[in-house]
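[1] Build the 3D model from these lines:
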Amino acid sequence: MDAELFARERVEVAPGAVHVPDWLAAAGQRDLLAACRDWARPPAGLRTVRTPGGGTMTARQVCLGWHWYPYGYARTAVDGDGAPVKPFPDWLGELGRCAAEAALGPQRPYAYDIALINFYDGDARMGMHRDADEKTDAPVVSLSLGDTCVFRFGNTGTRAKPYTDVELRSGDLFVFGGPSRFAYHGVPRVYPGTAPAGLGLAGRLNITLRASGR
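    Here you go, the predicted structure:
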């Protein structure tokens, strides 16, 4: 992966859905990882998400700004330890705005105020779902750290085909807005042991930034 003949190019996977490889440099990845480790500590730290049907998500999660639970938002970790959700830092909102512009061009000044940080070990997956609990159509910003994954990006009408599988590596950016804002997407596979050697992370972190509109 570190010695490819051709550089990976920016790709519009669907209208309004763009993959920007290697957007976050190595130093930025290390800084973001350090912040994620702080956020994952209790209270309101990394937790296992339980679904309404009684199952559990295999990717574990911590939230900033607003606490997401299936299928709503709260100011406390209502399905965790009940502690107040950790604050969403201004610098992370600015990172979200810069990322959205890097992928989609000039945007309205959306107020990013939610981060969902998912940790995947080698066996974790994420089923096809839509990010539809917000009250705004601001583009969703997704940053990857650590192990490479298959990111499946689908359509707005069904969890089934058509969809496109995209390989997301550490430092990659994926943004979806406009006509693709409410498309189904998921992670069917993670490739263990593929994180950059200098990062110091076993597993994958996905930092998803959203604007709540609340």
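
[2] When you work out contacts or count neighbours from here on, use the C-alpha atoms and nothing else.
    OK.

[3] And residue 62, how close does it get to residue 152?
    Per Cα to Cα, to the nearest Å, residue 62 is found 22 Å from residue 152.

[4] between these two, which one's more packed in?
    Neighbour totals were compared for residue 62 and residue 152, and residue 62 leads with 27 against 20 (other Cα atoms under 10 Å).

[5] how about this one, so we can line them up?
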Amino acid sequence: MPDGFRYLPEYFGRDDQAALIQAVLDARASAPFWRPAMPRTGQPLSVLMTNFGPLGWVTDKEKGYRYEPSHPETGAAWPSLPQKLLSLWQEVANYPAPPEACLVNWYAPTSKMGMHIDWDEEATDAAVVSISLGDKARFRLGGPKRGGKTASVVLSSGDVVVLGGDARRCYHGVDRIYPGTSTLLGEEDFPGGGRINLTMRRVTIPASFPGWKPPQGLC
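    Below is the predicted model:
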């Protein structure tokens, strides 16, 4: 694995996992899950999405990948980041400013996420912090160029992954979900079960660092 990759298995116990899922359920009132689309082609993603935080990641055919302060369908502001997530960021991100966005992906049993780099942020020196909840998933991490050598790890509910340093600019994705490996997502609230992935990011350059520029060589 590249430098800056950290795998923290079983970081959250069952009670904390349930509390995070409840926060997602509470957020759905103003920020319901929706299915975004790829730029240009308009092809729908296989995951459903919503967000926490002052900014939320969205994508559609017309405007592409970007961060917006409100839900694309309801127009409402995104719900605040839960304190458990803010505390996690403080403990593992090693960054002098809080996260501004937490993308919530709901993976159905057949959902996948193609290899990509999170690179729509100004603050590309800030780590990406990811929490797995629900069914197990096979996470794949490559290098800074598409199509290179990759490695994989199976993530379980409560696991945390940190992509900082060199790993921040490496391709990564989710190959598959292992259905029925967790009972965390109740059928009533999440028909078909699956996996919830919470991904925290710092989007803008911290105001306390005027003139700040991202490190050279990042692409």
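
[6] my read: residue 121 of structure 1 touches residue 195, true?
    No - using Cα atoms under 8 Å, residue 121 of structure 1 is not in contact with residue 195, being 11.6 Å away.

[7] which neighbours do the two share?
    Common contacts of residue 121 of structure 1 and residue 195, defined by Cα atoms under 8 Å, 6 or more residues apart in numbering, comprise 202-204.

[8] Neighbour-wise, give me the winner out of those.
    Going by other Cα under 10 Å, residue 204 tops these with 27 neighbours.

[9] Going by the alignment, that residue corresponds to which residue in structure 2?
    Using TM-score structural alignment, the partner of residue 204 of structure 1 in structure 2 is residue 195.

[10] Equivalent analysis for residue 46 of structure 1, please.
    In structure 2, residue 46 of structure 1 lands on residue 33 (TM-score structural alignment).

[11] Please, where are all the helices along structure 2?
    Taking DSSP state H, the helices of structure 2 run over residues 14-27, 83-92.

[12] for the longest one, which positions count as buried?
    What it means is helix 14-27 of structure 2. 17-18, 20-21, 23-24, 27 (16 or more other Cα atoms under 10 Å).

[13] got it, and the shortest one?
    Across helix 83-92 of structure 2, burial judged by 16+ other Cα under 10 Å covers 85, 88-89, 92.

[14] if we can go back for a sec, the match of residue 204 of structure 1 against residue 138, yeah?
    No - between residue 195 of structure 2 and residue 138 there is no contact under Cα under 8 Å: 11.4 Å.

[15] Give me the common contacts of those two.
    What both residue 195 of structure 2 and residue 138 touch, as defined by Cα under 8 Å, 6+ apart, is the set residue 177.

[16] For residue 209 of structure 1, give me its contacts.
    Neighbours of residue 209 of structure 1 in contact, by Cα under 8 Å, 6+ apart: 93, 96, 112-116, 140-142.

[17] Okay then, goodbye and thanks.
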